[in-house]
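Trainee: dropping the sequence and predicted coords here.
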Amino acid sequence: MEQNQRICKKCLLKEMQESEYFHHLYDYISRLDADIKTDESKYQDRLERCKACDSLMNGMCRICGCFVEMRAVIDKNGCPHTTPKW
């Protein structure tokens, strides 16, 4: 990691501005090792299925509490629904 990058380790989500929070989320996703990430088309399909699910609320899964964009990007993860959507 570059020395000039500032990583906030003690911020709570409620303390961040919304745009800053999303920046951190997508920055984290972009830094994940490629060997654990799913391919882009599979990722987009997972997100579309999540968007159609009644358990999605404000980007979070109400079943497990995850941020669906984080869960869906990891290839080995699955949908936590009793009848999995993906």
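Mentor: Yep, it's here. As the structure is a prediction and not an experimental result, all values here were calculated from the model. Numbering: from 1, shown residues only.
Trainee: make it CA atoms for all contacts and neighbour counts henceforth
Mentor: OK.
Trainee: where along the chain do the strands fall?
Mentor: In the chain, the strands defined using DSSP state E lie at 56-57, 60-61.
Trainee: now the helices for this protein?
Mentor: Here the chain has its helices, by DSSP state H, at 18-31, 40-51, 68-73.
Trainee: quick one: which of those helices is nearest residue 81?
Mentor: helix 40-51 (10.2 Å; CA to CA).
Trainee: how about the closest one: buried residues?
Mentor: Residues of helix 40-51 classed as buried by neighbour count (16 or more other CA atoms under 10 Å): 43, 46-47, 50.
Trainee: here's the one I want to compare it with:
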Amino acid sequence: MNKCKRCFLYEIAGKEDVYAHVLRTRELLAAKDKASDAVYDKRLAICRECDSLLEATCLKCGCYVEIRALKKDATCPLKRW
């Protein structure tokens, strides 16, 4: 059983295949649609502190936060970013 509550896919053992999807999605996004690395990292830092983050999933919308945060025009369902 995974005991990590506020973690991301790349940190969860056994989720490497899912995190590979995050990396592939990032690769496929057009540059004009992709959040900068700085914006992406800032978003994930905010998510890490959120009580709605559970094992890389946002409990408010059900998304994997690492994928949602990739897109430049994406927003947090709690309006934190």
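Mentor: Yep, it's here. Quick caveat: nothing in here was measured; it's all calculated off a predicted structure.
Trainee: TM-score for this pair?
Mentor: Here the TM-score of the superposed chains, computed with TM-score structural alignment, normalised by the length of the second structure as the reference length, equals 0.76; 68 aligned residues with a CA RMSD of 1.2 Å.
Trainee: from residue 81 of the second structure, how far off is the equivalent of residue 48 of the first structure over in the second structure?
Mentor: Aligned against the second structure by TM-score structural alignment, residue 48 of the first structure finds its counterpart in residue 45. Plainly put, residue 45 of the second structure is 10 Å away from residue 81 of the second structure if you go by CA to CA, to the nearest Å.
Trainee: pick the most deeply packed of the strands of the first structure.
Mentor: Comparing the strands of the first structure by mean neighbour count (mean count of other CA atoms under 10 Å), strand 60-61 comes out on top with a mean of 19.
Trainee: next, the contact list for the residue positioned nearest the centre of the first structure, please.
Mentor: Residue closest to the average C-alpha location in the first structure (CA atoms, centre = their mean): residue 70, at 1.8 Å. For residue 70 of the first structure, the contact set (CA atoms under 8 Å, 6 or more residues apart in numbering) comprises 25, 29.
Trainee: gap between it and residue 41 of the first structure?
Mentor: From residue 70 of the first structure across to residue 41 of the first structure, the span is 15 Å (CA to CA).
Trainee: kindly report the same for residue 63 of the first structure.
Mentor: From residue 63 of the first structure across to residue 41 of the first structure, the span is 24 Å (CA to CA).
Trainee: do residue 49 of the first structure as well
Mentor: Noted for residue 49 of the first structure: a distance of 12 Å to residue 41 of the first structure, by CA to CA.
Trainee: then residue 17 of the first structure?
Mentor: Distance of residue 17 of the first structure to residue 41 of the first structure, computed by CA to CA: 30 Å.
Trainee: thinking again about what came up before, distance to residue 80 of the first structure added to the strands of the first structure, as CSV?
Mentor: Output for the strands of the first structure, formatted as CSV (distance: least, CA to CA, whole Å):
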stretch, distance to residue 80 of the first structure
strand 56-57, 12
strand 60-61, 9
